[in-house]
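Trainee: 3D, please:
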Amino acid sequence: MHLHVVDHPLAAMALTVLRDERTPRDRFRPALHDLATMLVYEATRALPVMPVTVTTPLATTAGTRLAAEPVVAPVLRAGLGMLPAALALLPTAHTAFIGLARDETTHQPTAYLESVPDDLAGHPVFLLDPMLATGGSALHCLRLLLDRGARGITVVAVVAAPEGLVALESGLPADAAAELTVVAAAVDERLNDTAYIVPGLGDAGDRIFGLM
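Mentor: This is a model prediction of the structure:
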């Protein structure tokens, strides 16, 4: 597994806003958009490309375009907060949706929505979820994406827990784990006894969408 922590100063500033318990939703959402833009930008650095020729007002020159249309897969609901940034950078991307509910007793995910293309072979796939905590949700999604033919998947998270990273590496087949990339703004200290990331940023879904 490849881990890339984006340690840019602007990413650190946006993460600070997200961590602050005093940050209201109307500031949390744009800060998440800004940070997600930076994370997806870094996550797409190795996208396969192909050469094209374009004509400028002065001459013909070489250019580049993506070799295959990407697929972005936000994990509902919190991953939806990262989707606009991903689509702004990847406007031709297909969007898959995976809805998971967390069991507060077992801390395991239960799927309620799996809207994913049948054949992902040949498409770069990016799984979007602000929090990589126990790794249970990510593993569920990764196994689904792998079953649909995805290879070399990239997980884009705001913060990750060490326990979640270990779970991904040990919970996937060796070849899939070797091809997996995780891009995050920080790897935090640990999980607490209710499986929340410490110091973390709280419940990302609640902070994005509110709790009624």
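Trainee: Every contact and neighbour count from this point should use C-alpha atoms.
Mentor: OK.
Trainee: Which strands or helices does the helix or strand containing L39 pack on?
Mentor: Here L39 sits within helix 25-43, counting by DSSP states H and E. Contact here means 3 or more CA pairs under 8 Å, 6 or more residues apart in numbering; DSSP states H and E; on that basis helix 25-43 packs against helix 9-19, helix 83-89, strand 154-160, strand 181-187, helix 204-209.
Trainee: quick check, distance from the first one to the centre of its chain.
Mentor: It stands for helix 9-19. Distance of helix 9-19 from the chain centroid (CA atoms, centre = their mean, to the nearest Å) equals 17 Å.
Trainee: Can you point out the buried residues in it?
Mentor: For helix 9-19, a neighbour-count test (16 or more other CA atoms under 10 Å) marks A11, A14, L15, V17, L18 as buried.
Trainee: Please report how far the fourth one lies from A73.
Mentor: The span separating V17 from A73 equals 25 Å under the rule CA to CA, to the nearest Å.
Trainee: what do you get for V52?
Mentor: Relative to A73, and taking CA to CA, V52 is found at 28 Å.
Trainee: what kind of secondary structure is the residue sitting furthest away from the middle of the chain in?
Mentor: Distance from the C-alpha centroid of the chain peaks at L58, with 40.3 Å (CA atoms, centre = their mean). Classification of L58 using DSSP: H, G, I helix; E, B strand; the rest coil returns coil.
Trainee: L146 too?
Mentor: Under three-state DSSP, L146 comes out as helix.
Trainee: okay, now it: neighbour count?
Mentor: When neighbours are defined as other CA atoms under 10 Å, L146 has 17 of them.
Trainee: Could you also give me the structure for this next sequence, so I can compare it with the first?
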Amino acid sequence: MTQHLTIVDHPLVQHKLTIMRDKTTSTAGFRRLLREISLLLAYEVTRELEMTTTTIETPMQTMEAPTLEGKKLALISILRAGNGLMDGILEMIPGARVGFVGMYRDPETLQPVQYYCKVPNELDARMTIVVDPMLATGNSSVAAIDLLKKQGARNLRFLCLLATPEGVARMLEAHPDVPIVTAALDAGLDDHGYILPGLGDAGDRMFGTK
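Mentor: Purely as a prediction, here's the structure:
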């Protein structure tokens, strides 16, 4: 674990991730496990949300109690697989503002191609959490964060299920100010840019497509 990279090694996260990696796990099971893991990862990625206090009355007495401060955080899903992580986080933080960045990876160049962008306003005043299950080459993630910074985002986090050394290094080079939270750092990439040992294509396994 470094300041730039946090690996959430909680036993429940690791157990659920193992089931997701198994190629015999069903689409419904994969989707459910991704939602469950996203709730657990969300605790770590939101650890530095700003806090203040407010005066409340308990059944016993008046007290100054901790509460979140500032604007609602922004969740940005890198389409399409990011939606699986985002859905779980929204269960815990239903007031979050939501945005989408549509990217696909050119199979020849492995470079990202943007096809959609719709994000909340006032990103400069919000913690912004970018979600995508796979940090593989890092190219799509870097491109998405480039785009969000142009939209004003300053306080950014990147949340993924699996990362590779190549992807982490690419992010560190391009965006050293953006911490990464992940459930596992895998060995690396194959010739087609897929994570090894990985879990296959997260979008396909989540939605039952090929």
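Trainee: TM between them?
Mentor: Overlay of the two chains. TM-score (TM-score structural alignment, normalised by the length of the second structure): 0.95; 207 aligned residues with a CA RMSD of 1.2 Å.
Trainee: you'd agree H33 of the first structure is up against L80?
Mentor: No - if you go by CA atoms under 8 Å, H33 of the first structure and L80 don't touch, sitting 10.3 Å apart.
Trainee: Need the overlap of contacts for those two.
Mentor: With contacts defined as CA atoms under 8 Å, 6 or more residues apart in numbering, no residue is adjacent to both H33 of the first structure and L80.
Trainee: ok so, going back, would you mind identifying the next helix or strand past the helix holding L39 of the first structure?
Mentor: strand 49-55.
Trainee: Just the buried residues of that following strand, please?
Mentor: Quick answer for strand 49-55 of the first structure: no buried residues (16+ other CA under 10 Å).
Trainee: what stretch of the second structure does that strand fall on?
Mentor: Mapping strand 49-55 of the first structure onto the second structure (TM-score structural alignment) gives residues 51-57.
Trainee: Superposed on the first structure, what's the mean shift for that stretch?
Mentor: Taken over the aligned residues, the distance from stretch 51-57 of the second structure to the first structure averages 1.1 Å (mean CA distance after the TM-score superposition for the first structure).
Trainee: what's next to that stretch, contact-wise?
Mentor: With CA under 8 Å, 6+ apart as the test, stretch 51-57 of the second structure has contacts from T62, M63, E64, A65, P66, T67, L68, E69.
Trainee: Could you dump those residues into CSV and include neighbour count, secondary structure and distance to A169 of the second structure?
Mentor: Shown next, in CSV, are the contacts of stretch 51-57 of the second structure (neighbours: other CA atoms under 10 Å; DSSP: H, G, I helix; E, B strand; the rest coil; distance: CA to CA, whole Å):
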residue, neighbour count, secondary structure, distance to A169 of the second structure
T62, 10, strand, 50
M63, 12, strand, 46
E64, 11, strand, 43
A65, 12, strand, 40
P66, 12, strand, 37
T67, 11, strand, 35
L68, 12, strand, 33
E69, 12, coil, 33
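Trainee: Regarding T105 of the first structure, what is its secondary structure?
Mentor: T105 of the first structure ends up coil, using three-state DSSP.
Trainee: What lines up with it in the second structure?
Mentor: Using TM-score structural alignment, T105 of the first structure sits opposite E108 in the second structure.
Trainee: What about the residue mapped onto G122 of the first structure from the second structure, how many residues nearby?
Mentor: Matched to the second structure by TM-score structural alignment, G122 of the first structure sits across from A125. Using other CA under 10 Å, A125 of the second structure has 16 neighbouring residues.
Trainee: Likewise for A195 of the first structure?
Mentor: Neighbours of A195 of the first structure using other CA under 10 Å come to 16.
Trainee: Provide a list of residues in contact with it.
Mentor: The contact partners of A195 of the first structure, taken as CA under 8 Å, 6+ apart, are H107, A133, T134.
Trainee: Now for the second one: which residues touch it?
Mentor: In other words, A133 of the first structure. Each residue near A133 of the first structure by CA under 8 Å, 6+ apart is listed here: A160, A161, E163, G164, L191, A195, Y196, I197.
Trainee: list the contacts for the corresponding residue of the second structure for the fourth one?
Mentor: Read it as G164 of the first structure. The alignment partner of G164 of the first structure in the second structure, by TM-score structural alignment, is G167. Each residue near G167 of the second structure by CA under 8 Å, 6+ apart is listed here: L135, A136, T137, G138, N139.
Trainee: about what we covered before: same list (the contacts of A195 of the first structure) but as CSV, adding distance to E169 of the first structure.
Mentor: Listed next are the contacts of A195 of the first structure as CSV, based on distance: CA to CA, whole Å:
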residue, distance to E169 of the first structure
H107, 19
A133, 14
T134, 12
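Trainee: ok, and those residues in the second structure?
Mentor: Among the contacts of A195 of the first structure, the contacts conserved in the second structure (both residues aligned by TM-score structural alignment, their matches' CA atoms under 8 Å) are H107, A133, T134.
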